[in-house]
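A.B. asks: I'll drop the sequence and a predicted model, then ask my questions.
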Amino acid sequence: MKPLQIPKRYRQSREGMYVRCNKRCVNVTDKCCLSGKKLHTCKYGDKHQFLSKVYDPVTGKMKHGKSWPKDLRDFTDFQKLHLELKKQNDKSIITINEKPGLLTQCMKMYAAWIKDIDVPTYERKNNTEHYTRGEIRHLKNLKEALASKEVNADYLVITEFNKKHVEIIYDYLTGRFSNKSFNHQLATYRRFFAYLIDLEYPLVNHFKKVKPLPTKAKKEVVSIEEFKKLCSIVTPEAGVKFKSKKEGGKTKVFRAHLYTDYLINGWAFELYTGCRYEEIQTIKVKDIKEDHIATKDHKASRKKKEDVIRLIPMIDELRDLCARLSKGSSPDDYLIAPKETNRKNVTSKLSVGFTHYWAQVSDRKDVTFYSLKNSYATEMVKRFGDKVNLHLDFNTTMKNYVNELELIKTFNVPLYG
């Protein structure tokens, strides 16, 4: 009977696959453990059998998993059985109150929950894809942070998660992300552990003691003169951008065409309404009324768990724009880019296009597509004060969007003249 052998690449990868020589009770390498000669010369192949070991996260070592029958002689068959054993082991080796006990497993469970997978209808959260992608990305960053200090989340028992792990994550993230981005990730980790605690895991939410980092809202605005200058250069030719990417070890340069025929209309709509991305994507012709646009405030609706409708005042500029965009359209047509079936592409193209063209007319790098919302908020507060209804709380508008330097110009008039 031929001797058994694990291919070298699998022996070196610590996958837990071994061949046991029952003649000498040792693991087989690439040589006969009796003669020291090449393995194929071994005369005791009938004493060989495949052995699986699995990782024990409690001890941090490999432990005996299963000795397979001696008549199992094909490595491929053994590999399939070994992987199945590992899969079963991952699901059962550590449980807490009959629930998954390893950090990675808990993350997967949380990811399924925020996606409403196997969640009763009355408990569904209806989170947006953007939100769920963000939560999952933040959890991946947590795993990456732990791995930087050789802590494997796949084998970390959730009840062993402690302040030291939080410190590793804090130091890693604060060195790589902005304060605002860090705070978003911190919020995810708080929600994640709150979810586990709600499932009666015996845990402490250590992230509650981590203070959010100070942030300052970017309140750059775009003047009407700047906006007109921007729109004047929007052509297909000016929309060409050269990008590079690596393929097969080589860097290839290609052209990206960022021009679309609805860029100026989309930007103007943002400047005249201060809408969020979801609103721009979903407003239809039928939402346009005589003196306002009725749009669902998606963020507020999620927060209050009921539909919140925001009424956008129909200022003269907006009325003219809506009349032009809705001409010849049906009530159920989208107002902005009605032919674009992937609605998320609409705001993506508006944002990327704005950044590209803006760089050609200004060196103010902090200005983005969303700066148009700041422009709208600032002008509306100038005219109407706290009657502006951009947010449920007027203080939110003032804190995050209104440019005080622009607002103060309103007072540059004689007080007693």
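C.D. replies: Perfect, I can see it now.

A.B. asks: okay, CA-based contacts and neighbour counts for the rest of this
C.D. replies: Noted.

A.B. asks: Go ahead and confirm Lys286 touches Asp332.
C.D. replies: Yes - the pair Lys286 and Asp332 passes the contact test of CA atoms under 8 Å, sitting 6.3 Å apart.

A.B. asks: More neighbours: the two, which one.
C.D. replies: Taking neighbours as other CA atoms under 10 Å, Lys286 and Asp332 compare with Lys286 leading, 16 against 12.

A.B. asks: Tell me which residues touch that one, please.
C.D. replies: Pro331, Asp332, Asp333 (CA atoms under 8 Å, 6 or more residues apart in numbering).

A.B. asks: Which SSE is immediately downstream of the helix or strand hosting Leu271?
C.D. replies: If you go by DSSP states H and E, Leu271 is part of helix 263-273. Proceeding N to C from helix 263-273, the next assigned helix or strand is helix 277-282, under DSSP H and E.

A.B. asks: counting contacts, what elements does that next one pack onto?
C.D. replies: With contacts taken as 3 or more CA pairs under 8 Å, 6 or more residues apart in numbering; DSSP states H and E, helix 277-282 sits against helix 343-358.

A.B. asks: Second structure follows, compare the two:
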Amino acid sequence: MKILKYKKFTGLHIVCKKCNKLIEVSQEVYKGCRHPIDRQRYKAILKQNGVRKTRDLKALEYDNAVKELIGFKDELSNPIQFVTQIPKAETKPELLNDCIMMYSDWLENVDVPFFEQKVRSKEYIRDTVGYVCKLKTYLENIGYKTDKTTIYQVDKNIVNKYFEELYIKSKSIATYNHNIRALKGFYKFLIATKGYDLINPLQYAKLKNEAPNPINVADNDFYKIINCLTEENSIQIYKNGVRKNRYRPYIKEAFELIAYTGMRITEAISIKYSDIILTQSGEIDYIIGVDYKYEKAHNHDKSKPKKIVPIPYSPELADLLKRLDYKNHLGEDRYLIGADENISRESMAKQLSHSFGFYRNKAGITSPIGLKHLRKSFLTKIETQTGLVESLGYQKTKSVIQNNYLVKPEIARAVRGKGFRLFEPDANK
């Protein structure tokens, strides 16, 4: 793998802008990064008064990058000079490749004014830029030399043909919609933020309906999957020969916790023993959950109290907590699931999601259910049995729950079970 020239210099690194990995350590493929040299940038990473300061450098030559790094260091050590610097005139690159790089930098808040900055996860930036790069790959496949193609040449007709092809080939509705949103955002950035004289070819593009009829995990299917969770016959073999062990010692309890709390996968496996609330008599009252999706969207600067979701008691949840020996760990800042595992909660969530699909197939279940559908099962049962699903705060509005989570056939069965009828019997008969 070819990389930018690198010699060890304090604070100087090389980062891949495609996957956000530092890659200067080795000339070989590093940590799975296989992206070409044109996705690489020199990056300054310094510490100033205990605070990490970073900047993507413009230079593509080692000596110039070192000079730029030293200049950045001088700016940090002289805050007055740093503030009063005369801003450089902003240029508008025309090449498609340069526009994509500029968009990637903007997503990372590089040279973005403080009051315009927005917190975005590395995964979001990686995926968004990746979707934009798919358009670039399409252009290359139909004969364009993208290193010479300008953004003005990628007109509405080309983009329309790209999405016509994607519409047919895309097996996942969500993936298709992600492509639409990413390209919309890319053109909106160029037009509204950077002032390019372009027409947004996706201005009126419509998304596919992702969930017209939500599905859930049937009780029998859930028990079948739980009973399949054994270490034996748990190796998944991919078409390319890669083998992965889908079993983990904590997997059964993890699936159950997700099912019995109704939280999203990462939210459920982030619950700790300190989140268990007891009644005055010492019995389980409820569990404190945190709505991470809301936090990322509306409280990324941690300026507000966390949005708490009180997870209600159920016999299944109480039994699970007993098996997890909650009484001997009450109040501990320790995860209920995989507390001793050296893995992030996000990575564990992906691992569990893949494992659920594997064990679903192993159990012979043909329904296209995933781990996320356990949340739909939970919220549907809360609604049919108590009618309090909105009040618990699992979603921001009831319309979101109604349209995306409640499984309508289950609602119909619950109505029937309650003895619903339209009219009283005719007394005259």
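C.D. replies: Noted; the coordinates are in hand. These numbers were taken from a predicted model, which means no experiment stands behind them.

A.B. asks: returning to what we had before: tell me roughly how far the helix holding Leu271 of the first structure lies from the second structure on average.
C.D. replies: Here the mean offset of helix 263-273 of the first structure against the second structure after fitting is 1.0 Å, by mean CA distance after the TM-score superposition for the first structure.

A.B. asks: so that helix corresponds to what in the second structure?
C.D. replies: Under TM-score structural alignment, helix 263-273 of the first structure corresponds to residues 251-261 of the second structure.

A.B. asks: Which residues outside that stretch are in contact with it?
C.D. replies: Taking CA under 8 Å, 6+ apart as the rule, stretch 251-261 of the second structure contacts 226, 229, 264-265, 268-269, 311-312, 314, 316-317, 320, 337, 352, 371, 374-375, 377-378.

A.B. asks: Please indicate which of these are buried?
C.D. replies: 226, 229, 264-265, 268-269, 311-312, 317, 320, 337, 352, 371, 374-375, 377-378 (16 or more other CA atoms under 10 Å).

A.B. asks: Out of the residues you listed, which sit inside strands?
C.D. replies: Using DSSP state E, Ile311, Pro312 are the members of those that sit in strands.

A.B. asks: Quick check: closest non-adjacent residue to Thr150 of the second structure.
C.D. replies: Sequence neighbours aside, Leu95 is the residue nearest to Thr150 of the second structure in space, at 4.1 Å (criterion: CA to CA, 6 or more residues apart in numbering).

A.B. asks: That neighbour maps to what in the first structure?
C.D. replies: Leu95 of the second structure maps onto Leu102 in the first structure, by TM-score structural alignment.

A.B. asks: part of a strand, is Ala44 of the second structure?
C.D. replies: Yes - residue state for Ala44 of the second structure (DSSP: H, G, I helix; E, B strand; the rest coil) corresponds to a strand.

A.B. asks: Helices of the stretch 51-200 of the second structure, start to end?
C.D. replies: Taking DSSP state H, counting those that start in this stretch, the helices of the stretch 51-200 of the second structure run over residues 62-77, 79-84, 96-107, 122-141, 156-169, 173-188.

A.B. asks: no, scratch that, I was asking about the stretch 301-429 of the second structure
C.D. replies: Using DSSP H, counting those that start in this stretch, helices in the stretch 301-429 of the second structure cover 315-323, 345-362, 373-386, 398-404, 408-417.

A.B. asks: Now distance to Ala44 of the second structure too, for those helices, in TSV please.
C.D. replies: Supplementary listing: the helices of the stretch 301-429 of the second structure in TSV, determined by distance: least, CA to CA, whole Å:
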stretch	distance to Ala44 of the second structure
helix 315-323	47
helix 345-362	27
helix 373-386	43
helix 398-404	43
helix 408-417	54
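
A.B. asks: winner for burial among those?
C.D. replies: helix 373-386 (a mean of 20; mean count of other CA atoms under 10 Å).

A.B. asks: in the first structure, what residues pair with it?
C.D. replies: Using TM-score structural alignment, helix 373-386 of the second structure pairs with 371-384 in the first structure.

A.B. asks: I'd like the helices of the stretch 51-200 of the second structure as CSV, with distance to Ala259 of the second structure appended.
C.D. replies: As requested, those are exported to CSV (distance: least, CA to CA, whole Å):
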stretch, distance to Ala259 of the second structure
helix 62-77, 50
helix 79-84, 53
helix 96-107, 35
helix 122-141, 26
helix 156-169, 33
helix 173-188, 23
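
A.B. asks: Those helices: which one's closest to Arg55 of the second structure?
C.D. replies: Arg55 of the second structure lies closest to helix 62-77 among the helices of the stretch 51-200 of the second structure, at 8.1 Å (CA to CA).

A.B. asks: Against which helices or strands is that closest one packed?
C.D. replies: Helix 62-77 of the second structure packs on strand 40-48, helix 79-84, going by 3+ CA pairs under 8 Å, 6+ apart.

A.B. asks: out of the ones you listed, nearest to Leu406 of the second structure?
C.D. replies: Of all those, strand 40-48 comes closest under CA to CA, at 45.6 Å.
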